[in-house]
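> sequence first, then the predicted structure:
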Amino acid sequence: MYGRVGVAWNPQNGRYVHGQYLNLLGNALGGRLEEGDYLEPTLKLNIVKPSAEDPTKPWFQFVITPSMFSNNGSFIGAFANNFTNQLRIELFQAYLETGNLLPDLKLWVGQRFYRGSDVHIADYFFFNQLNSQGFGLKYKALDVAVLLKTGGGQYSTTVDDSNRTVARQRTVLVGQYVLPVMEKHSVHFLGEFHLLPANRANIGGEALQPSDIGYVAGVKGRLDLGNGSFNELSARVGGGIANGAFGASSTWDTQGRPDEDGKYGGALGLEFVDHFLYNVNPMLTLNAYALFQRSAGASGESTDWSANFATGVRSFVYFTDRFHLINEASFQAVTFGLPEDAETPPLPWQAKFSIAPTLVPSGERSAWARPHLRFIYTLAYYSEGAREAYTSGPLAGRTTYFNQFGPRTFGHYLGVRSEWWF
């Protein structure tokens, strides 16, 4: 189970700040200490238990993960937040998995968290975030899957006078291989192929939207630095309809606009991530990340691209086994394509600093120790470009801190929160 619950205030006025990200894009890139309430229990039913006496014996298990969170960012409590209208419950996982039908072979079918690389302090699963419905198999270091995605946006269009829409179904073929290097280290290879069929009003009818394809190639290296320390460095490129690489998007979140034929053949998305954790000594741990993302559509227009850079570092100072001081500093800048004759506006950027005295009941001196009882204060500074971009530019309409408090130079957050996993 993973969960976080608490309360928060804004020292400036009476509007609620609970669950309001202070970051530019309305997500946790740039720091997550202000995240709202969330509960995610995972239930596992062992239909046939793995055998400790005979590790080659076949086993079957069913996994289900519901999640619960507030729909307006305020409070998760049934009596505090108009339960029937604002509390949202979703199903994140429901799959059946079996192992050892053949030696070293696992099979799964259903909806699952199909991912692995996580920058926890930015709440971002990078490189291979492929949560979806489908089926797959894993044999030793080889992992392959077939996934399906449906939805709005470029997946559907109005096809008749009655405003009927036809949803298109994207098929994603995934292959991954983890190559061990000198026992402690590894290199992770990723490949994806995306296929989106033509959208037709009826069988044999004219295509209202053409078929399209996309591809992804990526590589991630992991260095084990000993004593729980590591460094992960990844690079990923996606083309065509698989160019999603902006904000917290997945590769199938196609970015930008199509060409004049309605296709994304020239679209491109790039992502580079470095994730680092170092246990300096029994008194200090450092956890840091830096990421750069750039997505461009297929239209060829000077406005059809966007880029995002975010970096942050969190320190854990272990004053005692049960009293830790968390400090976090982060920086984020975004930029978007402009008309060729436009003057370059000020760059939208922000800087944040958080301090969080933390009680740790387990007494474990680790960045991964949970549960936490945190007292949090965050101060954010927003550049002139960030304020302008929200008022009348490309950040307008995004769910950010500015939605509640308007464009301003400084943002404040004061909270008392718990976080746990087990």
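Right, received. Where do you want to start?

> C-alpha only now, for contacts and for neighbours.
OK.

> could you count how many residues lie near Tyr264?
27 (other CA atoms under 10 Å).

> and what of Asn281?
Neighbours of Asn281 (other CA under 10 Å): 10.

> could you do the one 3 residues further on as well?
Other residues lying near Leu284 total 18 when counted by other CA under 10 Å.

> with adjacent residues omitted, what lies nearest to it?
Spatial nearest neighbour of Leu284, excluding adjacent residues (CA to CA, 6 or more residues apart in numbering): Val317 at 4.8 Å.

> ditto for Phe62
In space, Phe62 is closest to Leu96, 4.5 Å off (CA to CA, 6+ apart).

> and Leu24, by the same measure?
Thr400 is the one closest to Leu24 (CA to CA, 6+ apart), at 6.5 Å.

> contacting residues for that neighbour?
Neighbour list for Thr400: 20-27 [criterion: CA atoms under 8 Å, 6 or more residues apart in numbering].

> got a markdown table for those residues, with distance to Trp9 and secondary structure too?
Output for the contacts of Thr400, formatted as a markdown table (distance: CA to CA, whole Å; DSSP: H, G, I helix; E, B strand; the rest coil):
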| residue | distance to Trp9 | secondary structure |
| --- | --- | --- |
| Gln20 | 11 | coil |
| Tyr21 | 13 | coil |
| Leu22 | 13 | coil |
| Asn23 | 17 | coil |
| Leu24 | 20 | coil |
| Leu25 | 21 | coil |
| Gly26 | 18 | coil |
| Asn27 | 19 | coil |
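
> take this one as well and set it beside the first:
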Amino acid sequence: MNSMRNCALAFAASCLAPAAAEALEYEGYIRSGAGISTGSESQSCFKLPGASSKYRLGNECEQLAELGAYHDFMKLGDGSRVGLYGMAQLYNEYDHTPRFTGEYGQTRLVQGYAYWHDIAALNGGSLWAGRRYYKRNAIDISDFFYWNQSGTGAGIEDVEIDGLRYSYFFSRKDSFDQERYINRHDFNVAGFKTGSWGELELGVSYIEEPKWVDAHSGWAVTAQHKKENFMGWGGGNTFAVQYGAGPGVALGSTGPTDYDRGNVSLRVVEFFDWQATRRFGGQFQMVYQRDKRRYDGNQDWYSIGGRTVYGLSEQWKLATELGHDRVEADDGTRKLTKLTIAPTWSPNGPTFRKAHPEVRFYITYAVWNRAAQRAADELAPDSALSSTGTFGSDRHGANIGVQLEHSW
């Protein structure tokens, strides 16, 4: 009873003596470009059917901007902050007038939530509610958000107890693409020290059974380990293992609700950055995913690749990216290999990270096998790998283009 009373008093005290509001703050991200291909005037991007991502250097076919702003309306006596955050997203595919709406584009409010950060009674934890990019873990060179708990709902985040950080999120909707509301619960515990090896985080997702016919509940678990200054190379290493069943096969988000527990997915992720010298850095990744489906067939996805960045001068660097994807499915083994060489103007320095803006002049070449083409004809007609796409019946092709990428 005393601990509950003390906690209530601490919450009350935190509401006293509010300070003046802070100024409106801005952040954002933009990538924009143009390109042509050897098959036609239109650039077409290379992605293997059945793979969950693609290597993105010189292989992105959209204009994208995300513009965010946040404002602390109040700073309370315990140092906590109350405010609002919002982000608009503008998206448009290449070779279409950038109206950011209709069949080839969109304009959306991808984030909009209220927050109460750094609450003393929660040992620095936070409360929030709304639509949010929440605990998104991604591999940069492939834009693969392998553990992404984003959604619309409310949560309590990073409450520290005995050196561990506890978070809980209740969501109803993952994204605009989810047509129906589905209850999902995400529980995370971070801060398990592994000595000099780094830190471990554990997560559990539970998806309630929806109230319509032929729907099922599901679950997923994730264990993720991170180490800074991996091998003394200045970057970080991440290793993650994920397993899910039923609608939990999305491994952190909400999968198809008609999947029962006989549908499972296993994923192993390993990637690391390096910045061995100021002029030599990059990132390497390996992904394995096993999907077992009761009626849709099984498949294994393997992905291995890397990007190296070498500074030719203080403002010019050479980026090279090589990636290989392989999907073993019931209809055969699909293969795709992509190579990009990109001289890059980087006015903020030659490093791999924290060097935006970047202007990349790239040549991308890809080659794929007949099984990949057959799968593209069935699953992604008119895509780059299909026989009705930019490169026709050929099983190789190239793109040439320029791209600006910047974040602030």
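Received it, and whenever you're ready, just let me know what you need. Remember, predicted model here, so these are calculated numbers, not experimental data.

> quick check: TM-score for this pair?
The TM-score (TM-score structural alignment, normalised by the length of structure 2) is 0.82; 367 aligned residues with a CA RMSD of 2.7 Å.

> on that earlier part again, just give me the match in structure 2 for the residue nearest to Leu284 of structure 1.
Superposed on structure 2 with TM-score structural alignment, Val317 of structure 1 falls opposite Tyr310.

> residues near its match, how many?
Tyr310 of structure 2: 22 surrounding residues under other CA under 10 Å.

> got it, and Leu202 of structure 2?
Quick note: Leu202 of structure 2 (other CA under 10 Å) scores 18 neighbours.

> that one and Phe192 of structure 2, how far apart?
According to CA to CA, to the nearest Å, Leu202 of structure 2 and Phe192 of structure 2 sit 9 Å apart.

> before we move on, what about Phe46 of structure 2?
39 Å.

> tell me which of these two has more neighbours.
Per other CA under 10 Å, whichever of Phe46 of structure 2 and Phe192 has more neighbours is Phe46, with 28 against 15.

> so the more buried one sits against Leu385, correct?
Yes. Judged on CA atoms under 8 Å, Phe46 of structure 2 makes contact with Leu385 at a distance of 6.8 Å.

> circling back: which of the helices or strands spans the residue nearest to Phe62 of structure 1?
Using DSSP states H and E, Leu96 of structure 1 sits within strand 87-99.

> three-state assignment of the residue nearest to Leu284 of structure 1?
What DSSP: H, G, I helix; E, B strand; the rest coil gives for Val317 of structure 1 is strand.

> next, the contact list for it, please.
By CA under 8 Å, 6+ apart, the contact list for Val317 of structure 1 reads 283-285, 324-326.

> can you do 6 Å?
Counting by CA atoms under 6 Å, 6 or more residues apart in numbering, Val317 of structure 1 touches 283-284, 324-325.

> please list all residues in contact with Pro357 of structure 2.
By CA under 6 Å, 6+ apart, the neighbours of Pro357 of structure 2 are 405-406.

> that one pairs with which position in structure 1?
Match for Pro357 of structure 2 (TM-score structural alignment): Pro371.

> tell me how far its match lies from Trp420 of structure 1.
Taking CA to CA, one finds Pro371 of structure 1 at 4 Å from Trp420 of structure 1.

> centroid-nearest residue for structure 2?
Geometric centre of structure 2, nearest residue: Phe145, 2.7 Å, by CA atoms, centre = their mean.

> how about the secondary structure of that one?
strand.

> counterpart of it over in structure 1?
Match for Phe145 of structure 2 (TM-score structural alignment): Phe125.

> return the residues in contact with its match.
So, once contact is read as CA under 6 Å, 6+ apart, Phe125 of structure 1 ends up touching 117-118.

> in terms of helices and strands, where is Asn6 of structure 2?
helix 2-14.

> now that helix, how far from the centre of its chain.
38 Å (CA atoms, centre = their mean, to the nearest Å).

> quick one: the strands in the stretch 1-150 of structure 2, in order.
25-37, 62-75, 81-93, 105-119, 125-132, 136-139, 144-148 (DSSP state E, counting those that start in this stretch).

> do the stretch 201-350 of structure 1 as well
With DSSP E, counting those that start in this stretch as the criterion, the stretch 201-350 of structure 1 has strands spanning 207-209, 212-226, 229-240, 268-281, 284-296, 305-318, 323-336, 349-359.
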